[in-house]
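# the sequence isn't on hand, but the structure is:
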């Protein structure tokens, strides 16, 4: 990448799929293009497609926005990238626990996700890449099984995937992630998606029934999580109230500060659902939500 080249991403990205490309642009002089949201707070897919041109080398986009709970239509974006020979990298960290990941169907060059959002351990994740693309990546860490042979004059690196996995791996976490993946697969993706869709629908119904509550993202488009804010209650205070009541939510900018700024917010409260949640949990959440608003206002 260099001057004249372009990297295209969106305002809804997690910092981990935003800051690296921003910093790469600052270092190399390439253009960093950040596409915004539609009026109903979806990722503006048309703006992404319009930004992709002959100078575009990489399109980096989320599969499920962790600050909104909405999914862009990837297919059209991939098609636009293919027309100009640009590579596509998908951040699937938030999507991984909620839907099966089929890299062949997505037709992407790279896809990454973390272990801890998929009911696995922290400190471990997965990077998928087309073999041809991975072969072009020069190792930046050295030692361990990424080495094939070493002499005073030269070093030969191992074949993939070892050449990109330097040092002693986090063996326990890798085994744990494998077990987590098997756990979800045994549940069955159809059942997981059916169950979570029911939970999210109930969560939406509860949130939209509360006066003065701002729900981020369009109704009916949420997957796995919903973020919200109240004009009179700071999200950190809200989350503490939930915590005191035994309900786990997340408050803050969710490592997506550009997104929150685009929404004219400093922070939000986020409620996520998983395979272990029940409709009773949703009812309890709404009960505590109403109690918190009454307490603070």
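Good, I have the coordinates. Only a predicted model underlies this, so the values are computations on that prediction, with no experimental measurement involved.

# can we go C-alpha only for contacts and neighbour counts from here?
Will do.

# longest strand in the chain, please.
strand 56-62 (DSSP state E).

# which other helices and strands contact it?
strand 6-10, helix 74-84, strand 87-91 (3 or more C-alpha pairs under 8 Å, 6 or more residues apart in numbering; DSSP states H and E).

# that one vs helix 74-84, what angle?
Interaxial angle, strand 56-62 versus helix 74-84 (axes from the mean of the first three to the mean of the last three C-alpha atoms, to 10 degrees): 170 degrees.

# tell me what angle strand 56-62 forms with strand 87-91.
Strand 56-62 and strand 87-91 are oriented at 20 degrees to each other (the same axes, to 10 degrees).

# tell me what the strand or helix carrying residue 34 is packed against?
For residue 34, the host element (DSSP states H and E) is strand 31-35. Strand 31-35 sits against strand 6-10, helix 19-28, helix 45-51, with contacts defined as 3+ C-alpha pairs under 8 Å, 6+ apart.

# list the buried residues of the last one.
Of the residues in helix 45-51, those with enough neighbours to count as buried (16 or more other C-alpha atoms under 10 Å) are 45, 47, 48, 49, 51.

# closest to residue 6 among those?
Lowest distance from residue 6 to the buried residues of helix 45-51 (C-alpha to C-alpha) belongs to residue 51, with 9.2 Å.

# roughly how far does the closest one sit from residue 9?
To residue 9, residue 51 is 9 Å away according to C-alpha to C-alpha, to the nearest Å.

# which one of the buried residues of helix 45-51 is nearest residue 281?
For the buried residues of helix 45-51, the nearest to residue 281 is residue 45 (33.8 Å; C-alpha to C-alpha).

# thought the closest one was touching residue 78?
No - contact between residue 45 and residue 78 fails when scored by C-alpha atoms under 8 Å: they sit 10.8 Å apart.

# please identify the most buried of the helices and strands packed on strand 56-62.
strand 6-10 (a mean of 24; mean count of other C-alpha atoms under 10 Å).

# I'd say residue 51 and residue 8 touch.
Yes - the criterion here is C-alpha under 8 Å, and residue 51 meets it with residue 8 at 7.0 Å.

# can you list residues touching both of those two?
Counting by C-alpha atoms under 8 Å, 6 or more residues apart in numbering, the common neighbours of residue 51 and residue 8 are 33, 35.

# ok so, going back, tell me which of the helices and strands packed on strand 31-35 lies nearest to residue 83.
Residue 83 lies closest to helix 45-51 among the helices and strands packed on strand 31-35, at 10.7 Å (C-alpha to C-alpha).

# which helices and strands sit right next to that closest one?
When contacts are defined as 3+ C-alpha pairs under 8 Å, 6+ apart, helix 45-51 packs onto strand 6-10, strand 31-35, helix 74-84.

# the last one to strand 6-10, inter-axis angle?
Spelled out, that is helix 74-84. Using the same axes, to 10 degrees, helix 74-84 lies at 170 degrees relative to strand 6-10.

# let's bring in a second one:
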């Protein structure tokens, strides 16, 4: 796939979360022809290629958290020399709480084209399975490891109205759920998604307090994605009579007729025009 007369290309590969059958045709094609395959775990890559029936012809190098800083400039040199580099993690899309961001940034900075063979994502898979609102959500990745920092972060997120998606390690999930229940309320709906697409896939849809008690009974195994409902929207306090009179007076001072001013103020606060009119005229 290399062309020494042109600049190379970086391709991000979406890898199966657990079930090899989720691997796309493009994933197979790119793995088979890329000049270099940078893998988070070379042993897992070898196993994945075998499961997909693909022979990796290119050079395989490791690319993980411990060697990203050193390996990135090496891979950029390979790209600038006209070679194609494929980046694959243990599961899901590179850069999403996985290695990749540093290399993408460096490649873009060097003028190297970056594209993707998109594939599975634990974030969107868990979100879809959770039964919680999916129209607006935010991804928080892994919470801080230290208890104090974790609780501070959760306090800052407690009023977030969008659905939250989090990753957490099995040995920290009980403590994280306890802190979530304290910060968000034990009744906040949530879904704990474990071992997605694998043989022992499990999705527990329960309030945070129940999930915390469940996790405390025994350390869950496998990779965990947690989906938490956003904070319930709080209706704003309706304006008082004095505030409504002042709003109408301000519009009148700006040149609006009283009729138009009352209509506009009523619409702004979702009130009946007749009620606003009565308040203005009885003030």
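Great, that's in hand. On a predicted model such as this, the values are computed, not experimentally measured, just so you know.

# now the TM-score, please.
Overlay of the two chains. TM-score (TM-score structural alignment, normalised by the length of the second structure): 0.34; 156 aligned residues with a C-alpha RMSD of 5.7 Å.

# one step back: between the helices and strands packed on strand 31-35 of the first structure, which one is closest to residue 200 of the first structure.
Shortest separation from residue 200 of the first structure across those is recorded for helix 45-51, at 23.4 Å, computed as C-alpha to C-alpha.

# quick one: the helices in the stretch 151-283 of the second structure, in order.
Secondary structure of the stretch 151-283 of the second structure by DSSP state H, counting those that start in this stretch: the helices cover 173-184, 208-216, 241-253, 258-268, 273-281.

# could you dump the ones you listed to TSV with distance to residue 32 of the second structure and mean neighbour count?
TSV is the format used below for those (distance: least, C-alpha to C-alpha, whole Å; neighbours: other C-alpha atoms under 10 Å):
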stretch	distance to residue 32 of the second structure	mean neighbour count
helix 173-184	38	21
helix 208-216	42	19
helix 241-253	68	16
helix 258-268	60	17
helix 273-281	69	15
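
# who wins for proximity to residue 73 of the second structure among those?
Counting by C-alpha to C-alpha, residue 73 of the second structure lies closest to helix 173-184 out of those; the figure is 35.8 Å.

# for residue 82 of the first structure, see how far away residue 75 of the first structure is.
Distance from residue 75 of the first structure to residue 82 of the first structure, by C-alpha to C-alpha: 11 Å.

# now residue 22 of the first structure: how far from residue 287 of the first structure?
For residue 22 of the first structure relative to residue 287 of the first structure (C-alpha to C-alpha), the value is 42 Å.

# also residue 128 of the first structure?
42 Å.

# how about the helices of the stretch 51-200 of the first structure, start to end?
All helices of the stretch 51-200 of the first structure, identified by DSSP H, counting those that start in this stretch, fall at 74-84, 103-106, 131-135, 171-187, 189-208.

# so where do the strands sit in the second structure?
Under DSSP E, the second structure gives strands at 9-13, 36-39, 59-62, 84-88, 114-117, 137-142, 163-168, 189-194, 202-207, 224-228.

# hey, which of these is tucked in deepest?
Most buried of the strands of the second structure by mean neighbour count (mean count of other C-alpha under 10 Å) is strand 84-88; its value is a mean of 28.

# hang on, the earlier thing: residue 22 and residue 287 of the first structure: which has the busier surroundings?
residue 22 (18 against 12; other C-alpha atoms under 10 Å).

# residues in contact with that one?
Applying C-alpha under 8 Å, 6+ apart, the residues contacting residue 22 of the first structure are residue 32.

# that one and residue 9 of the first structure: what is the separation?
10 Å.

# spit out the residues that contact these two alike.
residue 32.

# out of the helices and strands packed on strand 56-62 of the first structure, which comes closest to residue 272 of the first structure?
When those are compared by C-alpha to C-alpha, strand 87-91 sits nearest residue 272 of the first structure, at 18.1 Å.

# show me what that closest one is packed against.
strand 56-62, helix 74-84, strand 110-114.

# how about TSV for those, with distance to residue 149 of the first structure added?
As requested, those are exported to TSV (distance: least, C-alpha to C-alpha, whole Å):
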stretch	distance to residue 149 of the first structure
strand 56-62	33
helix 74-84	38
strand 110-114	29
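
# what's the closest of those to residue 206 of the first structure?
Going by C-alpha to C-alpha, the one of these nearest residue 206 of the first structure is strand 56-62, 26.9 Å.

# now do that closest one against strand 110-114, angle only.
30 degrees.

# which stretches in the stretch 151-297 of the first structure count as strands?
For the stretch 151-297 of the first structure, the strands defined by DSSP state E, counting those that start in this stretch occupy 155-157, 214-215, 225-229, 250-252, 268-272.

# of these, which is nearest residue 176 of the first structure?
Evaluated with C-alpha to C-alpha, those place strand 268-272 nearest to residue 176 of the first structure, the distance being 22.1 Å.

# for that closest one, list every residue counted as buried.
By neighbour count with 16+ other C-alpha under 10 Å, strand 268-272 of the first structure contains the buried residues 268, 269, 270, 271, 272.

# which of these lies closest to residue 191 of the first structure?
residue 272 (17.5 Å).

# any idea how far residue 251 of the first structure is from that closest one?
According to C-alpha to C-alpha, residue 272 of the first structure and residue 251 of the first structure sit 12 Å apart.

# just to revisit the earlier point, could you dump the buried residues of strand 268-272 of the first structure into CSV and include distance to residue 238 of the first structure?
CSV is the format used below for the buried residues of strand 268-272 of the first structure (distance: C-alpha to C-alpha, whole Å):
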residue, distance to residue 238 of the first structure
268, 9
269, 8
270, 10
271, 12
272, 15
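
# okay but residue 242 of the first structure is in contact with residue 290, surely?
No - if you go by C-alpha under 8 Å, residue 242 of the first structure and residue 290 don't touch, sitting 10.6 Å apart.

# ok, these two, which is more surrounded?
residue 242 (19 against 16).

# I figured residue 183 of the second structure hits residue 155, correct?
Yes - Residue 183 of the second structure lies in contact with residue 155 (C-alpha under 8 Å); the separation is 5.7 Å.
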